[in-house]
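> Following is a predicted model, sequence given first.
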Amino acid sequence: MSFILNIETATKNCSVSIAKNGETVICKEIAEEGYSHAEKLHVFIEEIIAETGILVHDLAAVAVSQGPGSYTGLRIGVSAAKGLCFALNIPLIAVDTLQTLASQAKVNEGKIISMLDARRMEVYSAIYNADLEIERPILAEVIDENSFKDFTETIYFVGDCAEKCKLVLSNENFIFLEDVKYPSAAAMSKISYDKYQKSDTVDVAYFEPYYLKDFMITPSKKQ
């Protein structure tokens, strides 16, 4: 029996879950504009361990969202995960944030495009098939009316970019699943357990989040 603590803090959603053998037992999360991760994360961790009825030493591993996403949010989540792994001498598992988001789509056909807001019309995105196999790696890109226009199958968009992107992404085969806005630690459970079974872990000391920042350089204004 393997209990894994999943931590997701890459977006406005501060989310924590405990899973047993890949099935979510309990999840606590809150999405706030003010990014309350620093205040909520450790409280959530303590609460779900207590409510699950296990001891912290019963954890087999800790999984953390590795990004891309909020710099501050990722640092908070990774720091907490590393601290637990060091203290308990258990492995650290890194989970792609956009894969977690895509797994929440629950579709049987077409493509899933996970997108997280960067700034203006810029997004972090990755493309998956309905089996959650990645078909195009994570990119930082600017969205316009020509984005993804070569796709003829149904395209499902998930993430927090719907409001701005659906104004320019208007093809008939484009569907925005607006209820899937933020990645959740509950959706990490199967992914992290699969990685745990394969011993697909990262070095606790040297692991760093995948920020994918500063891909657009704005020229400085001339004085």
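Looks like it came in fine.
> CA atoms for contacts and neighbours, from now on please.
OK.
> From T100, how far out is E135?
Counting by C-alpha to C-alpha, to the nearest Å, the gap from E135 to T100 is 15 Å.
> Those two - which one has more neighbours?
With neighbours defined as other C-alpha atoms under 10 Å, E135 and T100 compare such that T100 has more, 25 against 13.
> Please identify the helix or strand for that one.
Element membership of T100 [criterion: DSSP states H and E] is helix 97-102.
> List the contacts of I26.
17-19, 48, 52, 186 (C-alpha atoms under 8 Å, 6 or more residues apart in numbering).
> now, which of the residues you listed lie within strands?
Among the contacts of I26, the ones falling in strands (DSSP state E) are 17-19.
> ok, and here's another one to check against it:
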Amino acid sequence: MSELEDYPPPRGYLPPDPARIQQSLLEEQVELWWFREPRKSLLCYCASVVLILGCGLGGVGLLSTTTSVSSEWRLGVGTALCLLALAVLLKQLLSSAVQDMNCVRSRRRIELLKSGGLSDLLVVLLTGLSLVTCGAVLLKVALANHMPKPGQALNDMFISGVVLLAGGGTTVLAVALYSLVVFLINRTDPEQRLRDRGVGVFTISGRMRETRRETASSLAQLI
């Protein structure tokens, strides 16, 4: 051990960088790839929950008020809302199941399937576009039938169309704004951002020794 401690370091020796070592260890941990961006994952997960509750409750509300043939639009729109809520829920359940089974070892597929990944954005975007489509159709039918008429209260079809159009438009704009913010963040010093993200997710216990004697002692003990 004394010989290793007294052995002179090679010329140009640089002490190890703890942050770089931590990042290298992170790259080898497949389980941690699902949690590399916790804030983004939490934001997308909350948005999915809001969509599930909103579409589900709206669909159930419309279906429960369908009482006659004249309310066929309630049946169609209510069914569409329930299917949208089910699609968002299935996506979240699929991501959780794949993560728990640990059957995916590809970084590209994990980045696609994890909460906050590309699949979440696509599901939320398609849901928003579907809401906009349903709202536009209802408004078109309501205005074609001269509803609401002057001096009369707004009818249910017109109100539902406005609500769906506003909710879908807000969802699409939120996805576009979110994508723009993520793109700008990725453009600003990606290496430093990746290093900070790795340190925030996983921290090695202990501190790397920078002196030559302590480094040699650790190497000797390891051997």
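It's in. Everything quoted here is computed from the prediction, not taken from an experiment.
> Quick TM-score on the pair, please.
TM-score of the superposed chains, computed with TM-score structural alignment, normalised by the length of structure 1, equals 0.23; 89 aligned residues with a C-alpha RMSD of 5.8 Å.
> related to what we said a few turns ago, got a PyMOL select line for the buried ones in the contacts of I26 of structure 1?
This is how PyMOL selects the buried members of these, with burial counted by 16 or more other C-alpha atoms under 10 Å:
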select buried, resi 17+18+19+48+186
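> Which two of the contacts of I26 of structure 1 have the greatest separation?
T52 and A186 (14.2 Å; C-alpha to C-alpha).
> How about G61 of structure 2, nearest residue that isn't a chain neighbour?
G78 (7.5 Å; C-alpha to C-alpha, 6 or more residues apart in numbering).
> hmm, back to that, output the contacting helices and strands for the helix holding T100 of structure 1.
Judged by 3 or more C-alpha pairs under 8 Å, 6 or more residues apart in numbering; DSSP states H and E, helix 97-102 of structure 1 is in contact with strand 111-119, strand 122-129, strand 155-159.
> Swap in 7 Å and give it another go.
Helices and strands touching helix 97-102 of structure 1, by 3 or more C-alpha pairs under 7 Å, 6 or more residues apart in numbering; DSSP states H and E, are strand 111-119, strand 155-159.
> tell me the contacts of the residue lying closest to F176 of structure 1 once chain neighbours are set aside?
Nearest-residue entry for F176 of structure 1: F157, 4.8 Å, with adjacent residues in sequence omitted and distances by C-alpha to C-alpha, 6+ apart. By C-alpha atoms under 7 Å, 6 or more residues apart in numbering, the contact set of F157 of structure 1 is 112-114, 175-177.
> Serialize the residues you listed to a markdown table and add fields for neighbour count and distance to A61 of structure 1.
As requested, these are exported to a markdown table (neighbours: other C-alpha atoms under 10 Å; distance: C-alpha to C-alpha, whole Å):
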| residue | neighbour count | distance to A61 of structure 1 |
| --- | --- | --- |
| I112 | 31 | 29 |
| I113 | 25 | 29 |
| S114 | 31 | 26 |
| I175 | 17 | 36 |
| F176 | 20 | 34 |
| L177 | 15 | 32 |
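> list the buried ones in the helix or strand containing L131 of structure 2?
Using DSSP H and E, L131 of structure 2 maps to helix 118-144. Buried residues in helix 118-144 of structure 2, counting neighbours by 16+ other C-alpha under 10 Å, are found at 119-121, 123-136, 138-140, 142.
> What of stretch 49-67 of structure 2?
The neighbour-count check on stretch 49-67 of structure 2 (16+ other C-alpha under 10 Å) flags 51-52, 55-60, 62-63 as buried.
> Next step: those residues restricted to helices.
51-52, 55-60, 62-63 (DSSP state H).
> Looking at these, spot the one nearest V162 of structure 2.
For those, the nearest to V162 of structure 2 is G58 (13.3 Å; C-alpha to C-alpha).
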